[in-house]
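**Q** Give me a 3D structure for the following:
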Amino acid sequence: MAVSQVVRSEWTKIRSVASTVWTLSLAVVVTLALGALISALSKNEFDNMSARDQLSFDPTFVSFAGMTLGQLAMIVFGVLVVSNEYSTGMIRTSLAAVPRRGTFLFSKIAVAALLALVVGLATSFATFFLGQALLGSHRASIGDPGVLRAVFGGGLYMTLIAVFSMGVATMLRSPMLSLGILMPFFFLISNILGNVSATKRIGQFLPDQAGSRIMQVVTPLDDDTPYGPWGGLGIMVLWVAAAVLGGYLLLRKRDA
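**A** Okay, here's the model as predicted:
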């Protein structure tokens, strides 16, 4: 089967499964809603902040507060794209139709990543403009230094979260096992390691903490992170590449 046919097949699979469509829709809604809420609250609380906090106030990053829950939906999307075929047994049919497993996997990832990128960028720009409108006089402009990079970075971050999840799901094959590992990793383990002084330097190199730097415009006064926005995104890309490579190697070696 030609690569173009495999790509079309994967596109048909993704758009025909209601759960993946609803998951992407949820990513948009929760990111916008929570970002708007935090932006409105930040505007009201700005005058009560300490002088130090006001100097570190990052209106762009505040509008992306909803990414915390938005990435949850992207994780679910990435897992479902891969593991739905394993849970239904369709993986045997897919691999029989596309014996070249590398072509099968990378076509699936390419289609899903492109869809995640479109949704991620649209969500990032929408949540930025909505958040800045609610911040009033404390808002940032898209033309301010570093802001456009941060907004594009928000879309890239959501895409990379989805692709990382696809790589992990390919290795584990089970949707429940994949979500059972990814959810605690991003929402519990990463936060603990990043906020405890003894493990903070380890936490800085986890994919979500490193990748989220791309969305920051104002550097906190006490920040000692050893890399910048693009360096952080680069670290996240390495995590994603490792997950996808691991999924590919295991897919090649084992039966469906």
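**Q** From now on I want contacts and neighbour counts done on CA atoms only, so please keep to that.
**A** Will do.
**Q** Please, where are all the helices along the stretch 1-150 of the chain?
**A** Ranges of helices in the stretch 1-150 of the chain, per DSSP state H, counting those that start in this stretch, are 3-16, 18-45, 51-55, 59-63, 67-88, 90-97, 101-135, 147-172.
**Q** Pipe the ones you listed into TSV and attach mean neighbour count per row.
**A** Converted to TSV, these look like this (neighbours: other Cα atoms under 10 Å):
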stretch	mean neighbour count
helix 3-16	15
helix 18-45	19
helix 51-55	12
helix 59-63	26
helix 67-88	23
helix 90-97	14
helix 101-135	21
helix 147-172	25
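**Q** Nearest to Phe186, out of those?
**A** Closest approach to Phe186 among the helices of the stretch 1-150 of the chain (Cα to Cα): helix 67-88, 8.6 Å.
**Q** one more to line up against the first:
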Amino acid sequence: MASVQVVRSEWTKIRSVASTVWTLGIAAVVTIALGMLISALLSRDWEHLPAEERVAFDPTYVSFAGMSLGQLAMIVFGVLVVSNEYSTGMIRTSLAAVPQRGTLLFSKIAVAAVLAFAVGLATSFVAFLLGQSMLGEHRTSLDEPGVLRAVVGGGLYMTLIAVFSMGVAAMLRSPMPALGVLMPFFFLVSNILSNVSATKKVARYLPDQAGSKIMQVVPRAGETAPYGPWGGLGIMVLWVLAALVGGYVLLRRRDA
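**A** Coordinates of the predicted model:
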């Protein structure tokens, strides 16, 4: 019963902080709006696309074009959920009320993960449906092979991004260092490494590069990744577990 009360307490904390609610809304809006825009532009310029791009065209993945920016808001959500209490000093009160640090941390993460999944899954379906409406005759549908898996995978991907960010925030405690590591890592470092021939094979095992495979239905031209959609998601899960273990270990060892 004590753990149920902790979960309820964490739910109250999350929904009472406006910044965390806003970041989820921003993640949804950016993902959907940018996906619609890219889909509309590709539909308009279809006749001008090179033949190889038409062959490898993935209408499902195009709908998720906004995910690259939407995930940044999801990162902020994950960081704020964990680090807000450190910033305000409320972590001391929370630890006094819940001395079992693992219970406190994982209750917080569980509540935030469920919320992130609900928003992420809804965002993924809306982004897909509206993106397909923009693609016109080049669209696909949920009953096509692999499409439903990709759409549900979009929700899982956004959730794992948030949970990974929570683990990093638990290790670094302050929001600024956590965002200072995560933002460049996902927005710059990962993209740079994946576009440099010398580091491309390493980059495919980064969490976002591997995890995004779940949202693909048509393989990219020239792609030689040694894993499939679920294998890529599995690699991302391992990254998330490593971050959570690191956050838990440091939480147990350090003072508040």
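**Q** Quick check: TM-score for this pair?
**A** With the length set by TM-score structural alignment, normalised by the length of the first structure, the two chains reach a TM-score of 0.99; 256 aligned residues with a Cα RMSD of 0.7 Å.
**Q** circling back: switch the helices of the stretch 1-150 of the first structure over to a markdown table; also include distance to Ile189 of the first structure.
**A** Formatted as a markdown table, the helices of the stretch 1-150 of the first structure follow (distance: least, Cα to Cα, whole Å):
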| stretch | distance to Ile189 of the first structure |
| --- | --- |
| helix 3-16 | 30 |
| helix 18-45 | 22 |
| helix 51-55 | 26 |
| helix 59-63 | 22 |
| helix 67-88 | 14 |
| helix 90-97 | 32 |
| helix 101-135 | 24 |
| helix 147-172 | 16 |
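**Q** Go through the ones you listed and name the closest to Asp223 of the first structure.
**A** Nearest of those (Cα to Cα): helix 51-55, 12.7 Å.
**Q** Can you pull out the residues in contact with the closest one?
**A** Applying Cα atoms under 8 Å, 6 or more residues apart in numbering, the contact partners of helix 51-55 of the first structure are Phe46, Leu221.
**Q** same thing but at 7 Å, please
**A** Contacting residues not belonging to helix 51-55 of the first structure are not present [Cα atoms under 7 Å, 6 or more residues apart in numbering].
**Q** Then stretch 28-36 of the first structure?
**A** Contacts of stretch 28-36 of the first structure (Cα under 7 Å, 6+ apart): Ser63, Phe64, Ala65, Gly66, Met67, Leu69, Gly70, Thr123, Thr127, Leu130, Gly131, Leu134.
**Q** Give me the nearest residue to the fifth one, chain neighbours excluded.
**A** Once flanking residues are discounted, Met67 of the first structure sits nearest to Thr31: 5.3 Å by Cα to Cα, 6 or more residues apart in numbering.
**Q** Now do the contacts for the closest residue to Ala118 of the second structure other than its chain neighbours.
**A** In space, and not counting its chain neighbours, Ala118 of the second structure is closest to Gly155: 7.8 Å by Cα to Cα, 6+ apart. By Cα under 7 Å, 6+ apart, Gly155 of the second structure lies in contact with Phe117, Gly120, Leu121, Ser124.
**Q** what's the neighbour count on the alignment partner in the first structure of Pro50 of the second structure?
**A** Counting by TM-score structural alignment, Pro50 of the second structure corresponds to Ser50 in the first structure. For Ser50 of the first structure, the neighbour count with other Cα atoms under 10 Å is 10.
**Q** Any figure for the gap between Ser50 of the first structure and Ser56 of the first structure?
**A** Look at Ser50 of the first structure and Ser56 of the first structure: by Cα to Cα, to the nearest Å, they are 10 Å apart.
**Q** now swap in Val244 of the first structure and tell me
**A** In terms of Cα to Cα, Val244 of the first structure sits 36 Å off from Ser56 of the first structure.
**Q** So those two - more neighbours on which side?
**A** Per other Cα under 10 Å, whichever of Val244 of the first structure and Ser56 has more neighbours is Val244, with 24 against 15.
**Q** Ala169 is in contact with that one, correct?
**A** No: counting by Cα atoms under 7 Å, Val244 of the first structure sits too far from Ala169 to count as a contact (9.4 Å).
**Q** Looking for the alignment partner of the residue nearest to Met67 of the first structure in the second structure.
**A** Match for Thr31 of the first structure (TM-score structural alignment): Thr31.
**Q** show me what contacts Lys108 of the first structure?
**A** Counted by Cα under 7 Å, 6+ apart, Lys108 of the first structure has contacts Val7, Glu10.
**Q** Recalculate using a threshold of 8 Å.
**A** Counted by Cα under 8 Å, 6+ apart, Lys108 of the first structure has contacts Val7, Glu10, Trp11, Val81, Val82.
**Q** Map these onto the second structure and name those still in contact.
**A** Checking these against the second structure (both residues aligned by TM-score structural alignment, their matches' Cα atoms under 8 Å), the contacts still present are Val7, Glu10, Trp11, Val81, Val82.
**Q** Let me know the closest of the residues you listed to Thr159 of the first structure.
**A** Closest to Thr159 of the first structure, out of all of these and judged by Cα to Cα, is Val81, at 13.3 Å.
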